[in-house]
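Q: sequence plus predicted model, see below.
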Amino acid sequence: MTDVRYDGSTLSFALRPEGANLDFPFTSDPEKEKIKGYIKPDCEVLADGKPITFSNTETNGANKSLQYFAKGVKLPDEFELSIKAEVTKVKEAFDFKVPVKLKSKPLVVKPDVSKTSGKFTYTVKQLVLSPFSTRLILDSQGPVPASAEQSGKYHASPVYYELLDNNGNEIAPEMIGFFNKKPETKYHIDKFYYPMDDKATSITIKPYTYTINSKNWAILEEKGSNGKMTNKKTYLKDLELTIPIKTITQK
């Protein structure tokens, strides 16, 4: 077990098999489960004896490790992390116990500020900034604003939120989800982005929508600046919002 991290909002660690020359760190393929050395993806994780549910896993090809992430968890500043992992063709499970200490608490900004366009309103409840992630928490209500293009055989997607720092650098989302259904009129968003520059002094939120074909749910595309086709974004300029950040670096 390596790379144990807790930043007050996200817990992560990596498991890496050693002594086995495998193409991948884990498998859920019944045929490969006959081979010794693969990590079984479902492992038991406890913090001070209480179970933790992980949000997602990622593989790291460089060192053939399996990275686990639990996002939005609230844990003590100090706790014991216990992990029980099983490996294919190995009878005994591997048990790990490691003390974890929060070195610095994340910066939590609670602007509680709203922007409105037509009947659509969103309110930013929190920004949680740490060395490992940027977390945006907001509530929205009302029908999604639609452009003239987003009518007839097309409709607007739910609203997505692009983040930029004061230098214009994008803070990319860790994941973007697409859904084959019309937008709802009420959302609670709790989304993780990659960490922002610790010298940044503000975050600008740029809401946007995609244009969806109502028949086959395909996203309308356009040619990007690099000449390649990309999903077309319709920015909702009336809903842009800049939130000042006093300091991000924690001592």
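A: Everything's here; your move.
Q: rest of the way, CA atoms for contacts and neighbours
A: Noted.
Q: quick one: the helices in the stretch 1-150 of the chain, in order.
A: Taking DSSP state H, counting those that start in this stretch, the stretch 1-150 of the chain contains no helices at all.
Q: what about the strands in it?
A: For the stretch 1-150 of the chain, applying DSSP state E, counting those that start in this stretch gives strands covering 2-6, 10-15, 44-47, 50-51, 56-60, 65-71, 78-85, 94-101, 107-109, 113-117, 120-129, 134-141.
Q: need those in JSON lines with mean neighbour count, can you?
A: As requested, those are arranged in JSON lines below (neighbours: other CA atoms under 10 Å):
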{"stretch": "strand 2-6", "mean neighbour count": "16"}
{"stretch": "strand 10-15", "mean neighbour count": "20"}
{"stretch": "strand 44-47", "mean neighbour count": "17"}
{"stretch": "strand 50-51", "mean neighbour count": "11"}
{"stretch": "strand 56-60", "mean neighbour count": "14"}
{"stretch": "strand 65-71", "mean neighbour count": "20"}
{"stretch": "strand 78-85", "mean neighbour count": "17"}
{"stretch": "strand 94-101", "mean neighbour count": "13"}
{"stretch": "strand 107-109", "mean neighbour count": "17"}
{"stretch": "strand 113-117", "mean neighbour count": "14"}
{"stretch": "strand 120-129", "mean neighbour count": "20"}
{"stretch": "strand 134-141", "mean neighbour count": "19"}
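Q: so which of the ones you listed gets nearest residue 185?
A: Among the strands of the stretch 1-150 of the chain, strand 134-141 comes nearest to residue 185, with 5.5 Å by CA to CA.
Q: which residue sits farthest out from the middle of the protein?
A: Most distant from the centre of the chain: residue 91, at 34.8 Å, with distances by CA atoms, centre = their mean.
Q: residues contacting it?
A: Residues counted as contacts of residue 91 (CA atoms under 8 Å, 6 or more residues apart in numbering): none.
Q: try it against this one:
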Amino acid sequence: MYTISLNTMKKAMIATAVTAVLGGTVVGGGFTVPVAAAVNVNKDAKAGSVFAISDNATLKAIFQKGLAAAPNQAVTQEGVTLTLTDLIYDSNELVAGIRQEGGTVGKNGSFMDQTRNVDVLINGKKLLFDTSIIPNLEDTDTALIYLSKGAMKQQIPDKFDLTLKAYANGVKEPFIFKVQVNKLGTLLSLKPGVSKKNNKFNYTVNSFQMTALTMSLQVTFKGEVPAAAKSKVNNPERMLYDLVDEKGNVVSPWGKPFEKVKTSGTEEQNYSAFPAVPKSISVKPFTYSKDASGKMFKDKQGQWAKTYYKDLETKITVK
């Protein structure tokens, strides 16, 4: 078990919070936003915030804490108006909230044209991101755009000018938004160096980082992971790591099951953030079960079935 003191970290966080409000701006939420705007967006969840009505608990918490920017930039093309209502970024992910008026909602529940890519320019340079557009089926005039860094190694500064080009159904021209962005601050940064092994596989947790938006776990590993229980595929599987806080909140990594299996190396797995800075983090290695065709099995809850490796589990305690 690994233990770290938070006393020094808390002092740094307080200093950052004090600095953030100097000069009439709020910077700690990841973007430079006028103080008045940050206060107003917290007072009225019905003012247009897409984060506020999202079913994503992390984004709701970010909105309630006033951490997201509220650009409220509106662009109109051919009678359709898209408004960029919310925006937040850390080194792993950028999330934008979009509200529409006058557009057409497709059969997929989205007013956004998902046949055309969302273009992202950082300081005028086009970069590539893994992109997801998630419509809100309870309010089809809203959607979330998730941009994650994926496997691409791209150098992005802590502060930059963002150009976001998105498309709406039936509208030829893009909707172009331009915003100045500051990276969201880190809430927790650990370098545990803790290792676990069995007779076939070993790994070391090199680092863990958490912001209000995402978390990342870097591990170095070696060995083959046997096929999961109930799996009809005999090939070695990719080892993944669930993270569990002291309250039982469980988060799983993004996208990794479909990447090429390696028998050694160093990799980073990324997650949505816990609701609060944890007092402890349990690392639970697992693999997914697959049928003969490589398709994931599902459990009784309709989720992909997992096989956990209890002899490889470890716990990091934060004091």
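A: Happy to help now that I have it. Because the structure is a prediction, the values reported are computed rather than measured.
Q: quick revisit: for the residue farthest from the centre of structure 1, give its distance to residue 220 of structure 1.
A: Counting by CA to CA, to the nearest Å, the separation of residue 91 of structure 1 from residue 220 of structure 1 is 51 Å.
Q: which helices and strands sit right next to the longest strand seen in structure 1?
A: Once structure 1 is assigned using DSSP state E, the strand that runs over the most residues is strand 202-213. Counting contacts by 3 or more CA pairs under 8 Å, 6 or more residues apart in numbering; DSSP states H and E, strand 202-213 of structure 1 is packed against strand 154-156, strand 160-165, strand 233-235, strand 241-244.
Q: and the last one, which stretch of structure 2?
A: Mapping strand 241-244 of structure 1 onto structure 2 (TM-score structural alignment) gives residues 314-317.
Q: that stretch vs structure 1, average distance?
A: Taken over the aligned residues, the distance from stretch 314-317 of structure 2 to structure 1 averages 1.6 Å (mean CA distance after the TM-score superposition for structure 1).
Q: what residues does that stretch touch?
A: The contact list for stretch 314-317 of structure 2 (CA under 8 Å, 6+ apart) reads 1, 2, 3, 4, 192, 196, 279, 280, 281, 282, 283, 284.
Q: residues near residue 246 of structure 2, how many?
A: By other CA atoms under 10 Å, the residues close to residue 246 of structure 2 number 12.
Q: if I line the two up, what does it land on in structure 1?
A: Per TM-score structural alignment, residue 246 of structure 2 is aligned with residue 166.
Q: do the same with residue 121 of structure 2
A: Matched by TM-score structural alignment, residue 121 of structure 2 corresponds to residue 46 in structure 1.
Q: nearest residue to that match in space, please, no chain neighbours.
A: Spatially, and ignoring its direct neighbours in sequence, residue 46 of structure 1 is nearest to residue 82 (5.0 Å; CA to CA, 6 or more residues apart in numbering).
Q: before we move on, what about residue 48 of structure 1?
A: residue 80 (5.1 Å).
Q: OK, contacts around residue 311 of structure 2?
A: By CA under 8 Å, 6+ apart, the contact set of residue 311 of structure 2 is 197, 198.
Q: what range in structure 1 does the lengthiest helix in structure 2 sit on?
A: Scanning structure 2 for the helix with the most residues, using DSSP state H, yields helix 7-20. Helix 7-20 of structure 2 lines up with nothing in structure 1 when matched by TM-score structural alignment.
Q: map residue 123 of structure 1 across to structure 2 for me.
A: So, by TM-score structural alignment, residue 123 of structure 1 is matched to residue 204.
Q: follow-up on the earlier one: tell me which residue of structure 2 matches up with the residue nearest to residue 46 of structure 1.
A: In structure 2, the residue matched to residue 82 of structure 1 (TM-score structural alignment) is residue 163.
Q: same thing with residue 189 of structure 1?
A: Checking TM-score structural alignment: residue 189 of structure 1 goes with residue 267.
Q: hmm, residue 202 of structure 2 is touching residue 222, no?
A: Yes. Taking CA atoms under 8 Å as the definition, residue 202 of structure 2 is a contact partner of residue 222 at 5.5 Å.
Q: who touches stretch 109-128 of structure 1?
A: Residues from elsewhere that reach stretch 109-128 of structure 1 (CA under 8 Å, 6+ apart): 9, 106-108, 134-145, 238-241, 243, 245.
Q: any idea how far apart the tips of it sit?
A: One end of stretch 109-128 of structure 1 to the other measures 6 Å (CA to CA).
Q: next one: stretch 160-172 of structure 1
A: First-to-last distance for stretch 160-172 of structure 1 - CA to CA - comes to 12 Å.
Q: if I look at residue 274 of structure 2, how far off is residue 220 of structure 2?
A: Counting by CA to CA, the gap from residue 274 of structure 2 to residue 220 of structure 2 is 23 Å.
Q: the closest residue to residue 106 of structure 2 other than its chain neighbours: neighbouring residues, count only.
A: Spatial nearest neighbour of residue 106 of structure 2, excluding adjacent residues (CA to CA, 6+ apart): residue 169 at 7.4 Å. Residues contacting residue 169 of structure 2 under the criterion other CA under 10 Å number 17.
Q: about what we covered before: which residues does the closest residue to the match of residue 246 of structure 2 other than its chain neighbours contact?
A: Nearest non-adjacent residue to residue 166 of structure 1, counting by CA to CA, 6+ apart: residue 202, 5.3 Å away. For residue 202 of structure 1, the contacting residues are 165, 166, 242, 243, 244, 245, 246, by CA under 8 Å, 6+ apart.
Q: most neighbours among these, which one?
A: Within the contacts of residue 202 of structure 1, neighbour counts (other CA under 10 Å) peak at residue 165, which reaches 21 neighbours.
Q: correct me, but it touches residue 201?
A: Yes. Counting by CA under 8 Å, residue 165 of structure 1 does reach residue 201; the two are 7.4 Å apart.
Q: and for the counterpart of residue 286 of structure 2 in structure 1, the neighbour number?
A: Matched by TM-score structural alignment, residue 286 of structure 2 corresponds to residue 208 in structure 1. The number of residues packed near residue 208 of structure 1 is 22, by other CA under 10 Å.
Q: noted, bye for now.
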